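Participant: what follows is a predicted structure for the sequence shown.
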Amino acid sequence: MRGAIVTGAGSGIGAAIASRLAREGYAVGVNDLTIDAAHATVDRIEADGGKALALVADVSDEAAVARMAQEMRDGLGSPELVVNNAGFGHQARFADISTEAFDKIFAVHVRGTFLVTRAFLPAMIEAGRGCVVNIASQLGQVGGVELAHYAAAKGAVIAMTKSLAREVSAQGVRVNAVAPGPIETPLVAALSEDWRRAKAAELPLRRFGQPYEVAGAVVFLASDDGALFVGQTLGPNSGDVML
């Protein structure tokens, strides 16, 4: 059975990705900050007949990621698919963003993506096959009012995706990103009602996406149908960014 790990998979987009991968036949390592959140997704997967393992770690903590990686290898084997989804939102005017808030955003989104990928990449290279999908955001492509630090971090994830893709594709490891627009998740629900209303009004589809619609993009990139996609950023974003 193929193995995959999805970070931040206790709810929202991560949970939808983990559940979809399990239905596609993957044994899924389900990471989250708390055991209860991870187990909530694991329980749903197992109720549907899938195989999953709860993995608790703060992805910005190097030692915690190392422990999680070993638990994944011991429980399900080394994954051939890594989905870096862990993240959180924080809304503030630029002048009001604290240094602590700025650093935390980058620690989770950028450092976390780096640490988790690095933990599993050597085994992929040794096997001559593997796939990394980083969950970015359309805000990393166009920016966002009151979300400068979040947008900057997601832009860094996109740049890291392209750089790593150039480095390891010839060794059999494909690296791509998915940059969703606003999706109906707890992260987006935490943003102000004014922001949500204004954003929905400017989207060509006039609606936010659903987590399962992002999961489909991840499955495609990981599949044989996505074999020619290298260093790309897919945009399930309701038309917010058109490339």
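Facilitator: Thanks, I have the structure now. Numbering: from 1, shown residues only.
Participant: from now on I want contacts and neighbour counts done on CA atoms only, so please keep to that.
Facilitator: OK.
Participant: how about the contacts made by the residue most central in space within the chain?
Facilitator: The centre of the chain sits closest to residue 85, judged by C-alpha atoms, centre = their mean, with a distance of 1.9 Å. By C-alpha atoms under 8 Å, 6 or more residues apart in numbering, residue 85 lies in contact with 6, 7, 8, 9, 13, 14, 134, 135, 136.
Participant: adding neighbour count, write these out as JSON lines.
Facilitator: Converted to JSON lines, the contacts of residue 85 look like this (neighbours: other C-alpha atoms under 10 Å):
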{"residue": "6", "neighbour count": "27"}
{"residue": "7", "neighbour count": "30"}
{"residue": "8", "neighbour count": "29"}
{"residue": "9", "neighbour count": "31"}
{"residue": "13", "neighbour count": "26"}
{"residue": "14", "neighbour count": "29"}
{"residue": "134", "neighbour count": "27"}
{"residue": "135", "neighbour count": "28"}
{"residue": "136", "neighbour count": "30"}
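Participant: another one to put next to it:
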Amino acid sequence: MRLQDKTAIITGAGNGIGKEAAFTFGKEGANVVVADYNLEAAEKVVADMNEFGGNAIAVHVNVADQSSVQKMVEQTIQQFGRIDILVNNAGITSDAMLYKMTPEAWQKVVDVNLTGVFYCTQAVIPKMLEQSKGKIISTSSVSGVYGNVGQTNYAATKAGVIGMTKSWAKEYGGKGINVNAVVPGFIETDMVAKVPENVLDKMRSIIPLQRLGNPADIAKAYLYLASDDADYVNGTALHVDGGIMM
């Protein structure tokens, strides 16, 4: 029970990696705020968690809307009284080659993947400072480290997440707040399911572990960084990618 009695907000927790993280944190004793743009999906996750005794609430949030984020934080404090962990997991793609990428596609991804991380982190910092302790974990991507064809917007936001993570780690490390990022490789989620099978086969062939990752691989990384085991880990970008970019 590595997260016993701690309260965690997980954005984008209605499906995929965020959903798996909610289950993982709940089983480790955390109070979990299952935050998602799709409230119905979040409520389903909470119902499933209730079956194994998890303590969770579903909260609607649009991370690209500062007022919505603030409301999520207020609901969390009202329900649980504290915020120990924030997992900035919500993210979207809108892929296109540079010359075909519309301003709308660029801005939509920036608003969710980069500005959303900024809004959520800024909103929880006051409570964590008050407690003199907290864990902030944000999701980057190998695309943000090495780039990827057709992902100018996505790669830019995921690189930005690492830059913000390192900046915040320097700002708040001395205040008892650990700030880290997780850098997933190719993970078996709905997002990756849209990729043609022949492309997935090629991906598997270049990954030293010879498989795609699964949501549990990333959820376990979140758990480690959220736990007391990672109290001396700060400002890192933890790659969980099967070794694809060694």
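Facilitator: All right, it came through fine. All values reported here derive from a predicted model rather than from experimental measurement.
Participant: you'd agree residue 156 of structure 2 is up against residue 142?
Facilitator: No - the criterion here is C-alpha atoms under 8 Å, and residue 156 of structure 2 misses it with residue 142 at 11.2 Å.
Participant: anything in contact with each of those two?
Facilitator: Joint contacts of residue 156 of structure 2 and residue 142 (C-alpha under 8 Å, 6+ apart) do not exist.
Participant: list the buried residues in stretch 13-31 of structure 1.
Facilitator: For stretch 13-31 of structure 1, burial by neighbour count (16 or more other C-alpha atoms under 10 Å) applies to 13-22, 26-31.
Participant: related to what we said a few turns ago, the residue nearest to the centre of structure 1 -> structure 2?
Facilitator: Under the alignment by TM-score structural alignment, residue 85 of structure 1 pairs with residue 89 in structure 2.
Participant: separation between its match and residue 98 of structure 2?
Facilitator: To residue 98 of structure 2, residue 89 of structure 2 is 25 Å away according to C-alpha to C-alpha, to the nearest Å.
Participant: matching residues in structure 2 for the longest helix anywhere in structure 1?
Facilitator: When structure 1 is parsed with DSSP state H, its longest helix is helix 148-168. Mapping helix 148-168 of structure 1 onto structure 2 (TM-score structural alignment) gives residues 152-172.
Participant: now the matching stretch, how far from the centre of its chain.
Facilitator: Mean C-alpha position of stretch 152-172 of structure 2 versus that of the full chain (C-alpha atoms, centre = their mean, to the nearest Å) differs by 13 Å.
Participant: contacts for it, please.
Facilitator: Residues from elsewhere that reach stretch 152-172 of structure 2, judged by C-alpha under 8 Å, 6+ apart: 92-98, 105-106, 109-110, 113-114, 117, 138-141, 143-145, 147-148, 177-181, 234-237.
Participant: how big is the offset of that stretch relative to structure 1?
Facilitator: Its match in structure 1 and stretch 152-172 of structure 2 itself, once the structures are fitted together, sit a mean 0.6 Å apart by mean C-alpha distance after the TM-score superposition for structure 1.
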